[in-house]
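J.: Sequence first, then the predicted structure:
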Amino acid sequence: MPTNNKQPNPLANDILPLLVEGRVWKVHELAAHLIKLKALPQLRTSELTELAQRNFLIMNALFQLQEDFLSDGCYLSISSLHIQLIYDYSPRLPSCEEALKSYYLDWQNYNLSNEEVAKLLSQFTSRLSSKKLSSEKLNKLNERWQLELPLDIVRVKKRWRALASQYHPDKHSGDHHIFKEIHSEYQCLLSHCRSL
């Protein structure tokens, strides 16, 4: 595997045609597809470390592709549960966290020990549980988004599409700040639904 940050990731060539299809991917779906293609290397490590290395390789390739797509006027939206190539790119679209991008573009993070991977997972789990919506915030979001309880991912996604279409910065009536705000709320609502 490459040891510096500038070396291209060989998985990028296998992932590129999947992104161009236009569908929304999740990291584990990309991993399953790449395993079928025999594009992922066989890793001789513990199961936990192998999963982290496989995820690192995919995310590294995605962030490298994101930079390439930007120069072509497209935007590659990257999160573990929503990976999508957006052709009608607007520089005002919400971007991913720079810390996440920096982490996955640094090849030193590829060869973590089992203990380091376990520590990262523990930190991630702690952050997730601390981000759980309070009932007060959930009620406010339900009212603002005009959703019915109990929350349902299908209804949240449908409402997101309507709101995103209404407030997208490229629309005449769009508003960059509101769009960014509802995108953040959407992520919170999705996380909450998935935790149920």
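T.: Looks like it came in fine. Numbering: from 1, shown residues only.

J.: from here on, contacts and neighbour counts on C-alpha atoms
T.: Will do.

J.: all helices of this protein, in order?
T.: Ranges of helices within the chain are 12-20, 27-36, 47-71, 98-105, 114-130, 135-145, 153-167, 176-195, based on DSSP state H.

J.: burial count for residue 98?
T.: Residue 98: 9 surrounding residues under other Cα atoms under 10 Å.

J.: next one: residue 117
T.: Residues lying near residue 117 (other Cα under 10 Å) number 19.

J.: How about residue 162?
T.: Other residues near residue 162 come to 10 when the count uses other Cα under 10 Å.

J.: re the thing from before, comparing the helices of the chain, which comes out most buried?
T.: Across the helices of the chain, averaging neighbours per residue (mean count of other Cα atoms under 10 Å) puts helix 47-71 on top, at a mean of 19.

J.: Output the helices of the chain as a markdown table; include the columns distance to residue 88.
T.: Shown next, in a markdown table, are the helices of the chain (distance: least, Cα to Cα, whole Å):
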| stretch | distance to residue 88 |
| --- | --- |
| helix 12-20 | 13 |
| helix 27-36 | 23 |
| helix 47-71 | 11 |
| helix 98-105 | 22 |
| helix 114-130 | 32 |
| helix 135-145 | 25 |
| helix 153-167 | 13 |
| helix 176-195 | 15 |
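
J.: right, so of those, which gets closest to residue 92?
T.: Within these, the stretch nearest residue 92 is helix 176-195; the backing value is 6.8 Å (Cα to Cα).

J.: Tell me what angle that closest one forms with helix 153-167.
T.: If you take axes from the mean of the first three to the mean of the last three Cα atoms, to 10 degrees, helix 176-195 sits at 180 degrees to helix 153-167.

J.: Who are the packing partners of helix 176-195?
T.: Here helix 176-195 touches helix 153-167, going by 3 or more Cα pairs under 8 Å, 6 or more residues apart in numbering; DSSP states H and E.

J.: second one coming, line it up with the first:
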Amino acid sequence: MLNPLIDEIFELLINKPVWQVHTLANELTHLTQFNNLDDDPQRNLFKRNFLVMNALYQLQQQLYPDKQLNIATLHIELIEEPSVNSLCKTDALRDYYLDWRHYDTSSDEIDTLLASFWCAFASRPTSAAARISAAEKQQLLIRWQLPTDYTMKELQKRWRQLALQHHPDKNGSDSEFKVIKHEYEQLKKNCSIRNN
């Protein structure tokens, strides 16, 4: 199925060849059919992102071999002179977004995808100074009132509660807030991929 956003995105890329997925999505919000794709806010966001990524990958195939469209979440770039065989590599993300069956993903699957993404993001290599011992982690879990097998969703909810409580604008102190933020970063690196 041909994505209706391809022409819109192509025009944006002609005028400005470098984008990010979220900036492209924001630029496309003037399209009324693009704003309300689902009543569930998580699914709406997922569907918007899916349509943008699907359009980008379809456009990538249409432009090749004359132009190269590099696609990454934080860097989308239209290149006038493509490198040799740039589209021949296998790309699991491209395969995922070109499969229209993924557009109607369930809320549970979206939660799992997000949890998996954030856990992978949080578990990227860190310096020795950023790592915590099992005892330190246990103390943080008690202080944050989290279960041992907490999920990213549980951690984010607790973070928002503590951030509001300790923020300098809400009668907290700057030093308290910085401690909470640091602890949050440490706990993100140890999340579970449990769904709920």
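T.: Okay, I see it. None of these values were measured; they are calculated from a predicted model.

J.: just to revisit the earlier point, please name whichever of the helices of the first structure is nearest to residue 79 of the first structure.
T.: Closest approach to residue 79 of the first structure among the helices of the first structure (Cα to Cα): helix 27-36, 8.1 Å.

J.: Now that closest one on the second structure. Mean distance?
T.: In the superposition against the second structure, helix 27-36 of the first structure averages 0.8 Å from its aligned positions (mean Cα distance after the TM-score superposition for the first structure).

J.: What span of the second structure is that helix aligned with?
T.: Under TM-score structural alignment, helix 27-36 of the first structure corresponds to residues 21-30 of the second structure.

J.: and the angle from the host helix or strand of residue 158 of the second structure to helix 107-122?
T.: Secondary structure from DSSP states H and E places residue 158 of the second structure in helix 152-166. With the same axes, to 10 degrees as the basis, helix 152-166 of the second structure and helix 107-122 are set at 70 degrees to each other.

J.: Could you tell me where helix 152-166 of the second structure falls in the first structure?
T.: Against the first structure, there is no aligned range for helix 152-166 of the second structure (TM-score structural alignment).

J.: what's the nearest residue to residue 112 of the first structure if we skip its chain neighbours?
T.: Closest residue in space to residue 112 of the first structure, ignoring its immediate chain neighbours: residue 49 at 7.3 Å, by Cα to Cα, 6 or more residues apart in numbering.

J.: which residues touch the equivalent of that neighbour over in the second structure?
T.: Under the alignment (TM-score structural alignment), residue 49 of the first structure pairs with residue 43 in the second structure. Neighbouring residues of residue 43 of the second structure by Cα atoms under 8 Å, 6 or more residues apart in numbering: 105-107, 110.

J.: let's see 10 Å
T.: Shown in contact with residue 43 of the second structure (Cα atoms under 10 Å, 6 or more residues apart in numbering): 37, 49, 103-111.

J.: List the contacts of the match of helix 27-36 of the first structure.
T.: The contact list for stretch 21-30 of the second structure, computed with Cα under 10 Å, 6+ apart, reads 5, 8-9, 12-13, 18-20, 34-36, 45, 48-49, 51-53, 56, 71-76.

J.: rerun that using 7 Å as the cut-off
T.: With Cα atoms under 7 Å, 6 or more residues apart in numbering as the test, stretch 21-30 of the second structure has contacts from 35, 52, 73-74.

J.: any chance of those residues in CSV, plus distance to residue 127 of the second structure?
T.: Listed next are the contacts of stretch 21-30 of the second structure as CSV, based on distance: Cα to Cα, whole Å:
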residue, distance to residue 127 of the second structure
35, 41
52, 35
73, 25
74, 23
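
J.: Out of these, the closest to residue 62 of the second structure would be?
T.: The closest of those to residue 62 of the second structure turns out to be residue 52 (Cα to Cα; 15.2 Å).

J.: which one in the first structure is aligned with that closest one?
T.: So residue 52 of the second structure corresponds to residue 58, using TM-score structural alignment.

J.: give me every residue that touches that match.
T.: Going by Cα under 7 Å, 6+ apart, residue 58 of the first structure touches residue 11.
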